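[1] Structure for the following, please:
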Amino acid sequence: MTEAPPLIFSPVRRRSRHARIAGLQRREHAARYVIDDMIAEIAERLAFVRREPGAAAVVGDWTGDLAAYLERSGHAITRFDAATLDEELPWPTGEFDLVVSLGTLDTVNDLPGALVHVRQALAPRGMAIATMVGGASLGKLRRAMQEADGDRPAARMHPLVDPRSAPGLLQRAGWSNPVVDTQRLTVRYSSLDVLVADLRAQGLGQVLASVPPPLTRAACERARAAFMAQADADGKVSETFEIVTLTGGR
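    Now for the predicted structure:
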């Protein structure tokens, strides 16, 4: 009997987070730089491999920009809503020439199983691309949260995929010709509150199954001070997002 994966992420909170993104994006000057970077990376990758257009499935494309790009390239698009698609189950339809997941697979409890389902949704010789925020991301925010909690730190940020383990995951999932690439996106912040607002607007808040206790007012002030203590000479903090891109086929 196969042992069930540990429940790290809450499926309910995960779906709710994806469902809220459209509303958050309607706010003036809402951040979207992480998904923009992911889409640019995927477009560059597809231009390099020069695949013939075909049936393409896209999940997590809440801006619609990737679907529009693929349509202009001649693909027939099926868009899946990340708020309703359970990526830990087989996809409802299959035989896609291209499957793209934008920033959704880093919060599934059974990542190897989800990667199997992506591969099974492909047609023979189909191609899959999955992007996500990787483990080297948000180091300064993590340090600030640790300072806020002091000697009794709570799990306030969810674990992220280590790209060094990704090749093994793809091999276990049966992806052919697996490739794992990483790139760094650096964004500068004038305060911790701006960073937190940006993360929420982009659907990057934590969705842990075990919800940590709320920060007290004093802890919030410690977090703000610890974050700004890492500022550059101009008073802004340079924070890093590691973007991990997984590519392979059936």
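[2] Could you use CA atoms for every contact and neighbour count after this?
    Will do.
[3] since we're on Val108, how many residues are nearby?
    Counted with other C-alpha atoms under 10 Å, the neighbours of Val108 add up to 20.
[4] got it, and the one 10 residues further on?
    Using other C-alpha under 10 Å as the criterion, Val118 is surrounded by 28 other residues.
[5] so which strand or helix has it?
    Val118 belongs to helix 111-120 when assigned by DSSP states H and E.
[6] And Asp198, by the same measure?
    Per DSSP H and E: Asp198 is located in helix 192-201.
[7] What is that helix packed up against?
    When contacts are defined as 3 or more C-alpha pairs under 8 Å, 6 or more residues apart in numbering; DSSP states H and E, helix 192-201 sits against helix 11-25, helix 217-228.
[8] Flag every buried residue along the last one.
    So that's helix 217-228. By 16 or more other C-alpha atoms under 10 Å, the buried positions in helix 217-228 come out as 219-220, 222-228.
[9] can you list the residues that contact the helix holding Val118?
    Helix 111-120 is contacted from outside by 87-91, 94-95, 99, 105, 108, 128, 169-170, 172-175, 249-250, using C-alpha atoms under 8 Å, 6 or more residues apart in numbering.
[10] would you turn the helices and strands packed on helix 192-201 into TSV with distance to Ala144?
    Listed next are the helices and strands packed on helix 192-201 as TSV, based on distance: least, C-alpha to C-alpha, whole Å:
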stretch	distance to Ala144
helix 11-25	23
helix 217-228	5
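[11] Now do the same contact list for the closest residue to Pro53 other than its chain neighbours.
    Nearest non-adjacent residue to Pro53, counting by C-alpha to C-alpha, 6 or more residues apart in numbering: His75, 4.8 Å away. His75 sits next to 53-56 when contact means C-alpha under 8 Å, 6+ apart.
[12] middle-most residue in this protein, spatially?
    Centroid-nearest residue in the chain: Gly103, 2.7 Å away (criterion: C-alpha atoms, centre = their mean).
[13] Make sure that residue is actually in contact with Trp62.
    No: Gly103 is beyond contact range of Trp62, at 10.4 Å (criterion: C-alpha atoms under 8 Å).
[14] Show the contacting residues for the residue nearest to the centre of the chain.
    The neighbourhood of Gly103, defined by C-alpha under 8 Å, 6+ apart, consists of 35, 60, 130-133.
[15] Please provide the structure for the following sequence as well, for comparison with the first:
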Amino acid sequence: MAGAPILFDRSLLALHRARAERLAIPGSDFLLARTIDDLMDRLSTVNRHFEQAVDIGDLSPTLAAALAAHGQGGTVRRVRPDENEALPLEPGSVDLAVSALSFQWINDLPGLLAQIKRALKPDGLLLATLVGGDTLQELRAVLTEAESDIRGGAAPRVAPFADVRDIGALLQRAGFALPVADTDRFTVRYDSMFHLMRDLRAMGATNALTARDPRPLTRAILARAATLYAERYADADGRVRTTFELIALSGWAPHESQQKPLKPGSAKMRLADALEAARKEREGS
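    Prediction:
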């Protein structure tokens, strides 16, 4: 990951995740549960059996358990990037790589995707989901405004999440065949901004940016942000809205059996000829 900007403090992220395990607030894992259900649905559309599967990430053993129970895989193991974001995978050693909500915490995502592509056997599959750019846009807006109002400036408090178009380009750059990236954007409602922040702590998803302000948010800033949130994003019943966006991506390690686009000039019929033939058929000539 030489030259990649260090956006996230991985040691702090580990502390946040350890705290999340201790909190264990019921229902706060809804985002992970939704992601795993979707990944298993996507896997079900692939008519393949994968002998060697890996769960890449360190959020929870839930994904690996779901893979093992799914029936399309043989051996399932969990791996995580080390402190340098290197994966303990040999080239051409796995058939299936799956990840749920871990990629958004990677400093060098292009490098990680390249490692995964090398680790996949020919015609091996990557399925992953990460958090997209519209996530927590309401919280980002009110925290920035409240801190600016009270301190005269604002530090980054919410991580910069990926754009679906960028993810598609990264898959191509890493050398994946048949790359696909699509998005699931939805709204979750909370009793207040503070209930949202409680869930984020329970997910281990609080601020781990290296550029974070070491000063904590004061009560005055949080109170101002909560007021702005309620004013701008509350429904008639007083509950507030929060946007989440999940980006699902897939790509295959190249193999000669895969469908390939036609080379320029290799078409059997010119477009003009095809259109003329279709016109004659409609006219019965």
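[16] ok, back up a step: so which of the contacts of His75 of structure 1 comes closest to Gly23 of structure 1?
    Set against Gly23 of structure 1, the nearest of these by C-alpha to C-alpha is Ala56 (26.1 Å).
[17] Can you tell me how far the aligned partner of the closest one in structure 2 is from Leu59 of structure 2?
    Counting by TM-score structural alignment, Ala56 of structure 1 corresponds to Ala53 in structure 2. According to C-alpha to C-alpha, to the nearest Å, Ala53 of structure 2 stands 17 Å off from Leu59 of structure 2.
[18] Of the two, which one has the most company?
    Applying other C-alpha under 10 Å to Ala53 of structure 2 and Leu59 shows that Ala53 carries more neighbours, namely 27 against 20.
[19] Is the more buried one part of a helix or strand, or is it coil?
    Three-state assignment for Ala53 of structure 2 (DSSP: H, G, I helix; E, B strand; the rest coil): strand.
[20] which stretches of structure 1 form helices?
    11-25, 33-49, 65-72, 111-120, 139-149, 166-172, 192-201, 217-228 (DSSP state H).
[21] Out of the ones you listed, which is closest to Pro5 of structure 1?
    Closest approach to Pro5 of structure 1 among those (C-alpha to C-alpha): helix 111-120, 9.1 Å.
[22] Taking structure 2 as the reference, give the residue range the closest one aligns to.
    Mapped onto structure 2 using TM-score structural alignment, helix 111-120 of structure 1 spans residues 109-118.
[23] The matching stretch vs structure 1 - mean distance after superposition?
    Averaged over the aligned pairs, stretch 109-118 of structure 2 sits 1.0 Å from structure 1 after superposition, using mean C-alpha distance after the TM-score superposition for structure 1.
[24] so how far is that stretch off the chain centroid?
    Centroid separation between stretch 109-118 of structure 2 and its chain, computed with C-alpha atoms, centre = their mean, to the nearest Å, is 15 Å.
[25] How about stretch 140-148 of structure 1?
    What separates the centre of stretch 140-148 of structure 1 from the centre of its chain is 21 Å, taken as C-alpha atoms, centre = their mean.
[26] Which stretch of structure 2 lines up against it?
    Stretch 140-148 of structure 1 corresponds to residues 138-146 in structure 2, going by TM-score structural alignment.
[27] how big is the offset of that stretch relative to structure 1?
    Mean deviation of stretch 138-146 of structure 2 from its aligned counterpart in structure 1 after superposition (mean C-alpha distance after the TM-score superposition for structure 1): 1.2 Å.
[28] hmm, who's touching that stretch?
    Contact partners of stretch 138-146 of structure 2, identified using C-alpha under 8 Å, 6+ apart, comprise 154-158, 193, 221-222, 224-226, 228-229, 233, 242-243.
[29] now, which of those residues sits nearest Ala119 of structure 2?
    Taking C-alpha to C-alpha as the measure, Ala119 of structure 2 lies nearest Val158 of these, at 32.0 Å.
[30] Quick one: residues contacting that closest one.
    Neighbouring residues of Val158 of structure 2 by C-alpha under 8 Å, 6+ apart: 136, 140, 206-207.
[31] Could I get the residues you listed in CSV, plus columns for distance to Arg198 of structure 2?
    Formatted as CSV, the contacts of Val158 of structure 2 follow (distance: C-alpha to C-alpha, whole Å):
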residue, distance to Arg198 of structure 2
Leu136, 14
Arg140, 15
Thr206, 10
Asn207, 13
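[32] Throw those into TSV and include neighbour count, thanks.
    As requested, those are arranged in TSV below (neighbours: other C-alpha atoms under 10 Å):
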residue	neighbour count
Leu136	20
Arg140	16
Thr206	20
Asn207	20
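[33] Sitting in strands, which of those do you find?
    Among these, DSSP state E puts none in strands.
[34] out of the residues you listed, who's nearest Glu147 of structure 2?
    Using C-alpha to C-alpha, Arg140 is the member of these that sits closest to Glu147 of structure 2, with 10.8 Å.
[35] ok, now how distant is the closest one from Ile6 of structure 2?
    In terms of C-alpha to C-alpha, Arg140 of structure 2 sits 21 Å off from Ile6 of structure 2.
[36] Skipping adjacent residues, who's closest to Ile150 of structure 2 in space?
    Nearest non-adjacent residue to Ile150 of structure 2, counting by C-alpha to C-alpha, 6+ apart: Ile221, 6.7 Å away.
[37] Was I right to think that neighbour contacts Glu147?
    Yes: Ile221 of structure 2 lies in contact with Glu147 (C-alpha under 8 Å); the separation is 5.7 Å.
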